[in-house]
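Q: With the input below, show me the fold.
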Amino acid sequence: MSGPGGAAAAVAAAEQEERERERERGALWAEVRALLPGAEEALSLALSGEVEECVPPLLRRARALLYGAGGPPRGPAAAALRRLGDVLRDYSWEKLNAGPWRDVGKAWRQVYAFGCLFGALARAAGGGPLAPALRLCDLGLLMGAAVLDNVLARLVRVLQAHLPRGPPRPAPAAQKVRVDPPPAPAIQPEDALPHLHCPSLEHFRDNYLIPQKPVVLEGIIDHWPCMKKWSVDYFCQVAGCRTVPVELGSRYTDEEWSQKLMTVSDFINQYIVNENSVGYLAQHQLFDQVFGRKYIRLYSPQDSENLYPHESHLLHNTSQVDVEDPDLIKFPNFRNAASQSCILMPGQVLFIPVKYWHYVRSLDISFSVSFWWS
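A: Modelled structure (predicted):
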């Protein structure tokens, strides 16, 4: 048993720990508050269109709670601000999901962003864990529209800097669905894509871009810092807490294909997804391989009919054929489609001309960066 001296020391340590937490909360709120206008009236709630008349009063009430205490909203004020953020998000979420995304008014996306903002600020002020506040910011960035000079993006940087750094928590073994991909197929010389080392812009333009011929470019991204820094562990460290949209499934034409919002760490711990469908884009593409390898097969637009595109407008740029295991009874003309292939290695860049059909399969845990232009 500890004596009076030990008890006093424990109390003093607890008080010191609480003072340190309060100091950290104060420092965080000072950074957060610096992102916002100094006066309540200066925080504009202007929207880009009409919304239902019950919404503006809710926005003004949330703004008043944010500024009313003269300092960070605590206790009942923080709880009320948090509830208002929930109400604004829930109400606008119905509008965001009532029809096609292209028909969603920007004003309702701004309302959703304000709901995320007020909810995140309430959590940041309340002194609790910051991960829920960061998730709200990410949701606002993904589903909302920019408000207050894109304040959510700036708030993310502040919150993330105050999160504890550490390795991602591993997922239970039962949840992991990683499957080793089959080995890389052999590529015959006559089917191999040409390789070109550090061409001039003029040479690339005249011989590949204008004629719309695919080519593997080498040596043009060796100077990128990511070529030395990026890895799975690096992504977990710098972005493991961030919420992102993830496509789950090998082919987006499969019934089990789905989309889900999850953190980068959860995605890495639970899933590795290979893209196995064939499709094309109405833009040129530079496909940059940063780490890992990918097997890629290309088909010319002239072979479109031999690839049996889906008849629906939504999937008209997607082939029905499994190119590595084709059903030649169902798709007999596929045997007439000529392809070019490569195994894209780290540091290599594949130029894919507009409307070229492309099939991609990961051979390792890999990461690529794509650029599109018209």
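
Q: C-alpha only now, for contacts and for neighbours.
A: Fine.

Q: hang on, residue 138 packs against residue 244?
A: Yes - taking C-alpha atoms under 8 Å as the definition, residue 138 is a contact partner of residue 244 at 7.5 Å.

Q: who's more crowded, those two?
A: When neighbours are counted by other C-alpha atoms under 10 Å, residue 138 and residue 244 differ, and residue 138 comes out ahead with 22 against 18.

Q: how about the strands in this protein?
A: Along the chain, the stretches classed as strands by DSSP state E are 195-197, 215-218, 243-248, 258-263, 278-279, 284-291, 294-299, 339-344, 348-352, 357-362, 367-373.

Q: okay if I get those strands as CSV plus distance to residue 67?
A: As requested, the strands of the chain are exported to CSV (distance: least, C-alpha to C-alpha, whole Å):
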stretch, distance to residue 67
strand 195-197, 59
strand 215-218, 55
strand 243-248, 28
strand 258-263, 31
strand 278-279, 51
strand 284-291, 46
strand 294-299, 52
strand 339-344, 54
strand 348-352, 51
strand 357-362, 51
strand 367-373, 42
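
Q: for comparison, sequence B:
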Amino acid sequence: MQLNLQDIPRVKTISKADFIQDYFKPQKPVVVEQFIEDWPAFSKWNLDYMAKVAGDKTVPLYDDRPVSHTDGFNEPHTTMKMGDYIDLLKKEPTKYRIFLWNILKEVPILQKDFTYPDFGLKLMKGLPMLFFGGTNSHTFMHYDIDLGNIFHFHFEGKKECILYPQSETKYLYKVPHSLITHESIDFSNPDFEKWPALQKAKGYKTHLKHGEVLYMPEGYWHYMKYISPGFSMSLRAIARNPKNLGKAFYNVLIMRYYDNVMRKIKGQKWIDSKNEKAIVRTNALYDSVR
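A: All right, here's what the predicted structure looks like:
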């Protein structure tokens, strides 16, 4: 048995009008295969180039260890020099990933290698973020705190992407007061006896290669797995749907602070309780609809 996933539509190129009409308005994902050939980044950006221009920078690293009450919200698990990290990526599989690394702030020279494309949405120019990963490293299934429209440009290597719209949240074992599903779920090879509700969830899948861009609509859940070492850059536009915009403000201004306070007060019991609720609530819903 497999997840109920359809292939994300692919186009070679796309006009602004077609993107807005066919994908933004209906809030459907798409992969554009040939959109950044005129960027210097298209020919320059690879792991060796990143080691050259940012090798001495200290970068935050994350892995797939279970969430602990001692962790702050999006707090890195360790740090390393970028040059040493890239050497590690080339040498052997590693769980360590770079997550939300602001290149505008950290390595301004990289700003000259790309432009902000006109998809018909106003992109946030202060937040170009880079993400790196080694072979078989992956993120938890999650959605972004601001529920933004995301344009995910991939460089070097191959990356597996699994997406779900917010409408499928009820089947994904979402952890309360967080942005993730239960961390024990392996979305590359899920155990349906343990996570039966996943059979109901309808989503999308694709594999990204160098130079391709994935559009992820507002609030889409996403799971990313690096088939081989590589990195991506995300550009984003704020949510347009008032409901999603309201959720974004709640997440940023209330939810993350509440969760941090409860971690300090209740410790690991708070984390364990949230994980248990994710299972109980989702399975109860699944039992009521099947």
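
Q: what's the TM between chain one and chain two?
A: Comparison of the two superposed chains (TM-score structural alignment, normalised by the length of the second structure) gives a TM-score of 0.58, and 184 aligned residues with a C-alpha RMSD of 2.5 Å.

Q: one step back: quick one: closest of the strands of the first structure to residue 271 of the first structure.
A: Residue 271 of the first structure lies closest, by C-alpha to C-alpha, to one member of those: strand 243-248, at 8.0 Å.

Q: What residues of the closest one count as buried?
A: Of the residues in strand 243-248 of the first structure, those buried under the neighbour-count criterion (16 or more other C-alpha atoms under 10 Å) are 243, 244, 246, 248.

Q: which residues touch it?
A: For strand 243-248 of the first structure, contacts defined as C-alpha atoms under 8 Å, 6 or more residues apart in numbering pick out 135, 138-139, 142, 257-264, 267, 273.

Q: just the buried members of the residues you listed?
A: The neighbour-count test (16+ other C-alpha under 10 Å) applied to the contacts of strand 243-248 of the first structure identifies 135, 138, 139, 263, 264, 267, 273 as buried.

Q: what's the spacing between the residue positioned nearest the centre of the first structure and residue 139 of the first structure?
A: Central residue check for the first structure by C-alpha atoms, centre = their mean: the C-alpha nearest the mean position is that of residue 244, 3.7 Å away. When C-alpha to C-alpha, to the nearest Å is applied, the distance between residue 244 of the first structure and residue 139 of the first structure equals 8 Å.

Q: Give the aligned range of stretch 21-30 of the second structure in the first structure.
A: Aligned by TM-score structural alignment, stretch 21-30 of the second structure falls on residues 206-215 of the first structure.

Q: Can you tell me the residue that sits opposite residue 153 of the first structure in the second structure?
A: Mapped onto the second structure by TM-score structural alignment, residue 153 of the first structure lines up with nothing.

Q: any idea how far residue 116 of the first structure is from residue 153 of the first structure?
A: 12 Å.

Q: residues of stretch 343-355 of the first structure that come out buried?
A: Of the residues in stretch 343-355 of the first structure, those buried by neighbour count under the rule 16+ other C-alpha under 10 Å are 343-355.

Q: try stretch 280-290 of the second structure
A: Using 16+ other C-alpha under 10 Å as the test for burial, stretch 280-290 of the second structure gives 281, 282, 283, 286.

Q: Turn these into TSV, columns for secondary structure.
A: Rendered in TSV, the data for these read as follows (DSSP: H, G, I helix; E, B strand; the rest coil):
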residue	secondary structure
281	helix
282	helix
283	helix
286	helix
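
Q: The longest helix anywhere in the first structure: which residues count as buried?
A: Longest helix of the first structure, by residue count under DSSP state H: helix 4-33. Counting neighbours by 16+ other C-alpha under 10 Å, one finds that the buried residues in helix 4-33 of the first structure are 25, 26, 28, 29, 32, 33.

Q: Just tell me the aligned range of that helix in the second structure.
A: Residues of the second structure aligning with helix 4-33 of the first structure are absent, taking TM-score structural alignment as the criterion.

Q: Surely residue 86 of the first structure is in contact with residue 119?
A: Yes - because the distance of 6.8 Å satisfies C-alpha under 8 Å, residue 86 of the first structure is recorded as touching residue 119.

Q: between the strands of the first structure, which gets nearest to residue 81 of the first structure?
A: Each of these was scored for nearness to residue 81 of the first structure using C-alpha to C-alpha, and the closest is strand 243-248 (22.7 Å).

Q: quick one, that closest one and strand 258-263 angle?
A: Per axes from the mean of the first three to the mean of the last three C-alpha atoms, to 10 degrees, the angle that strand 243-248 of the first structure makes with strand 258-263 is 150 degrees.

Q: And strand 243-248 of the first structure, how far out from the chain middle?
A: Between the centre of strand 243-248 of the first structure and the centre of its host chain there is 6 Å, according to C-alpha atoms, centre = their mean, to the nearest Å.

Q: again with stretch 2-12 of the second structure
A: Going by C-alpha atoms, centre = their mean, the spacing between the C-alpha centre of stretch 2-12 of the second structure and its chain's C-alpha centre is 17 Å.

Q: Since that was my last question, I'll sign off now.
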